[in-house]
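**Student:** sharing a model that was predicted from the sequence below.
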Amino acid sequence: MGRVYVIGVGMTKFDKPGTKSGDYNEWAKEAILKALEDAKLSMDEIEQAVAGFVYGDSTCGQRAIYEVGMTGIPIYNVNNNCATGSTALCVGKQFIEGGLNDCVLAVGFEKMERGSLTPKYKDRTNPYEKQYMLMGELAGFTTAPLATQMLGNAGIEHMRKYGTKPEHFAKIAYKNHKHSVNNPYSQFQTEYTMEQIVNSPKIFGPLTRLQCCPTSDGAAAAILASEKFVRSHGLEAQAVEIIAMEMVTDLESTFSERSLMKVAGYDMSKTAAERAYAKSGISPDDIQVVELHDCFSTNELITYEALGLCPVGKAGEYIDKGDNTYGGKHVVNPSGGLISKGHPLGATGLAQCVELSWQLRGLAEARQVPNVRYALQHNYGIGGAAIVAIYKLGFPERHNKNIAANIKVESKL
């Protein structure tokens, strides 16, 4: 199979629903035009496109991409819950990997309603029914939003099994909010104290409001290309190679082992990571920067272990040592993550790709992680899909990194 490269990326700022001017098609246009400009391409050179969104009518992808040009290309619309953006990227990658195309656009966008997510269709089977019913059997239900209960219960199980403390989850939120101060694309750019995070309104279990991701509006895009296309267009200096990308859906163990962490996607993430490491030939120790699906601080903590960033049961120690931030073993969510950057469902996975591409190219400015060689992306959707991708510079000998990449970023956490 052929190699696949990210050659152009772009995104909008993420904003609170109802506060962003324009509509989803205009946000997608902004992201696509930025990606095209980054890749020094025109829309005429895009052979196929994949559009990801969760809330919207069937051909929103066409309506969004038409803003940039009606070139007659195939446009595929995909929805995989919160993993939608990475799913669009994965499908685009397969088009190139399989030799069908040399240049493909992946775009994700979302226009959301304020407040917690609720079912849109109540006259049919809920796609998360199996997960929620098992969670109810194991832990019961409260009036809190169901997704918050699911991920909160996963954190409670981790506390019970391994002695994790509520402050470990709060420390994750503290870190991500602090990281977001340096991200102009982030919905929130406010640094909070640990006291403010712990004392913000309780939502469920150990989770307070400042440990939960907000609903958001926004868009992100990436242009993918074959090696032949990269070389023929002289884009080696900026090409980022996707050296592995694995999608895993729910396994039997999600339900058979009656674990609240497994119901919340632990085994999907673990399996996707193991396959990505095997395919790429690298280990978690080789990775410098991670964009991880922190819809709640509890999910970030259990996913450290699922991805092999630390041993099972040792996430609390990993956090206490500062191994999840600047100056530590890995920098996790330098963008601020979903908790602070925001979570427009269809755009999230592609925004992770944008951030990691910037990090590898040395273009992340004040949040630049020094000397990035390998980057990992993790995107998760209940019901279910987990996607793990590993990136590196495609042609490092042709790349002159931004000087910021060689500046040591001192941790103040």
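**Tutor:** Perfect, I can see it now.
**Student:** please count neighbours and contacts with C-alpha atoms only from this point.
**Tutor:** OK.
**Student:** quick one: the strands in the chain?
**Tutor:** Here the chain has its strands, by DSSP state E, at 4-11, 48-52, 75-78, 103-110, 202-204, 207-208, 218-226, 240-248, 289-291, 331-332, 375-381, 385-393.
**Student:** okay, now the one to match up with it:
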Amino acid sequence: MTGTAFVVGVGMTRFVKPESGEWRYWEMAQEAGGTALTDAGLDYGLIEQAVVGHCQQPSTAAQRAVYQLGLTGIPVYNVNNNCATGSTALLMARQFVASGLNDCVLALGFEQMKKGALGAGAGSGDFAASPVARHYGVMAARHGFGTTPPTAQIFGNAAREHMERYGTTREQLAAVAEKNHRHSAANPCAQFRDVHTRADILGSRTVHDPLTKLQCSPTSDGAAAAVLASERFVRDHGLQDQAVAVAGQAMTTDTEDSFASGSCIDVVGRPMSRAAATRAYEESGLGAEDVDVIELHDCFSVNELLTYEALGLCADGESGELVASGATTYGGRWVVNPSGGLISKGHPLGATGIAQCAELTWQLRGLAGGRQVHGARVGLAHNIGLGGAAVVTLLRR
């Protein structure tokens, strides 16, 4: 990279339940993209390329969405990297700017989903053809393959292993969800804004033991967007007061470490998340001790605990005690998922990673309203997708 990329505008829609009939994917993308451009004070004609993430729409849905903003003939890229799709689009947009190829690029993500749990990833119904067949094969060898939703199984089994190996408790898993549901009450864009007690969470329907419904992210509709610009562009357009620097960013995929142990803890991404965090810290010159606010991929409560460990907030096995101590909420060492996270804000696959960027940008600008983290200067986003990809981004004001 020859330069620094800056986030100069962000926008997102409310995240809503699928099949609500509220809008179509191109309409939600137009709202998020238009809001990001307005936030930056820029005309769409200044955008040189658009990188657009989606998982469940047709192949050139990105063009359909971007054409709502303007017909300028710029390159439009369709990105699909499972649940890490949004952050992958953001990373590509950042690379275009930081490399010096472009001065102003749009990263956009959206999803219009269907009700119900995600499947195992085999579109034809042939499990062997699934892109995550190797991941589920590791799980099946140790735990079998049941009838509950596959993603809940693999993360639920990771939770069981964490409990057996480290003594993590059901109450500590529930503390993650209790915190994130409480945080979302202050987020007008969140799909769910109800506050739930730990007893409510433990008493909700079991999806795959030990995970209950209120510890699982929902399917969602929604969109998010970010405008990234070069230092020269920021200076020439007078955007210094609102620009947030991408200080470090890395994407990793699975290595042998994901599969060699035969553990669901590894196969759901702790090793690749740790590798991505290490690289992002090295590039930025920052460490976990420098971070104030974090948006991480809590698709299930256990994954927040695994990610604490991968990001270096604590040692392996200490994450249950960390969340129980209050260190990851307001008044603690870090505020994790002030937006409510995936569990409560929602999880429209293509939008999630960019929505994390939007939340952190508002936090670092001091514009997060009732969920503002006082004095936040450094933010970290973490987004993963089985199959696999992990993206860690460090933003600095």
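**Tutor:** Right, received. Where do you want to start? From a predicted model like this one, the values you see are computed outputs, not experimental measurements.
**Student:** quick TM-score on the pair, please.
**Tutor:** After superposition, the two chains reach a TM-score (TM-score structural alignment, normalised by the length of the second structure) of 0.98; 393 aligned residues with a C-alpha RMSD of 0.9 Å.
**Student:** hang on, the earlier thing: mind putting the strands of the first structure into JSON lines with distance to residue 188 of the first structure and mean neighbour count?
**Tutor:** Compiled in JSON lines, those are given as follows (distance: least, C-alpha to C-alpha, whole Å; neighbours: other C-alpha atoms under 10 Å):
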{"stretch": "strand 4-11", "distance to residue 188 of the first structure": "16", "mean neighbour count": "28"}
{"stretch": "strand 48-52", "distance to residue 188 of the first structure": "23", "mean neighbour count": "27"}
{"stretch": "strand 75-78", "distance to residue 188 of the first structure": "28", "mean neighbour count": "18"}
{"stretch": "strand 103-110", "distance to residue 188 of the first structure": "17", "mean neighbour count": "31"}
{"stretch": "strand 202-204", "distance to residue 188 of the first structure": "19", "mean neighbour count": "17"}
{"stretch": "strand 207-208", "distance to residue 188 of the first structure": "16", "mean neighbour count": "24"}
{"stretch": "strand 218-226", "distance to residue 188 of the first structure": "13", "mean neighbour count": "31"}
{"stretch": "strand 240-248", "distance to residue 188 of the first structure": "28", "mean neighbour count": "23"}
{"stretch": "strand 289-291", "distance to residue 188 of the first structure": "17", "mean neighbour count": "27"}
{"stretch": "strand 331-332", "distance to residue 188 of the first structure": "17", "mean neighbour count": "26"}
{"stretch": "strand 375-381", "distance to residue 188 of the first structure": "20", "mean neighbour count": "26"}
{"stretch": "strand 385-393", "distance to residue 188 of the first structure": "25", "mean neighbour count": "26"}
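**Student:** okay if I get these as JSON lines plus distance to residue 301 of the first structure?
**Tutor:** Below are those laid out as JSON lines (distance: least, C-alpha to C-alpha, whole Å):
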{"stretch": "strand 4-11", "distance to residue 301 of the first structure": "27"}
{"stretch": "strand 48-52", "distance to residue 301 of the first structure": "27"}
{"stretch": "strand 75-78", "distance to residue 301 of the first structure": "28"}
{"stretch": "strand 103-110", "distance to residue 301 of the first structure": "26"}
{"stretch": "strand 202-204", "distance to residue 301 of the first structure": "16"}
{"stretch": "strand 207-208", "distance to residue 301 of the first structure": "12"}
{"stretch": "strand 218-226", "distance to residue 301 of the first structure": "26"}
{"stretch": "strand 240-248", "distance to residue 301 of the first structure": "20"}
{"stretch": "strand 289-291", "distance to residue 301 of the first structure": "13"}
{"stretch": "strand 331-332", "distance to residue 301 of the first structure": "11"}
{"stretch": "strand 375-381", "distance to residue 301 of the first structure": "13"}
{"stretch": "strand 385-393", "distance to residue 301 of the first structure": "16"}
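**Student:** out of these, which comes closest to residue 354 of the first structure?
**Tutor:** Closest to residue 354 of the first structure of the strands of the first structure is strand 4-11 (C-alpha to C-alpha; 5.5 Å).
**Student:** of the strands of the first structure, which is nearest residue 177 of the first structure?
**Tutor:** strand 331-332 (12.0 Å).
**Student:** what's the closest one aligned against in the second structure?
**Tutor:** Taken onto the second structure by TM-score structural alignment, strand 331-332 of the first structure occupies residues 335-336 there.
**Student:** before we move on, back to that, of the strands of the first structure, which approaches residue 350 of the first structure most closely?
**Tutor:** Using C-alpha to C-alpha, those put strand 218-226 closest to residue 350 of the first structure, at 5.6 Å.
**Student:** correct me if wrong: residue 148 of the second structure contacts residue 207.
**Tutor:** Yes - using C-alpha atoms under 8 Å, residue 148 of the second structure is in contact with residue 207, at 6.9 Å.
**Student:** any shared contact partners between those two?
**Tutor:** Between them, residue 148 of the second structure and residue 207 share no contacting residue under C-alpha atoms under 8 Å, 6 or more residues apart in numbering.
**Student:** and residue 272 of the first structure, what does it touch?
**Tutor:** 246, 247, 248, 386, 387, 388.
**Student:** residue 382 of the first structure pairs with which position in the second structure?
**Tutor:** So residue 382 of the first structure corresponds to residue 386, using TM-score structural alignment.
**Student:** of all the strands of the first structure, which one is nearest residue 40 of the first structure?
**Tutor:** Comparing the strands of the first structure by C-alpha to C-alpha, strand 4-11 comes nearest, at 8.1 Å.
**Student:** between strand 103-110 and the closest one, find me the angle.
**Tutor:** Between strand 4-11 of the first structure and strand 103-110, the angle comes out at 40 degrees (axes from the mean of the first three to the mean of the last three C-alpha atoms, to 10 degrees).
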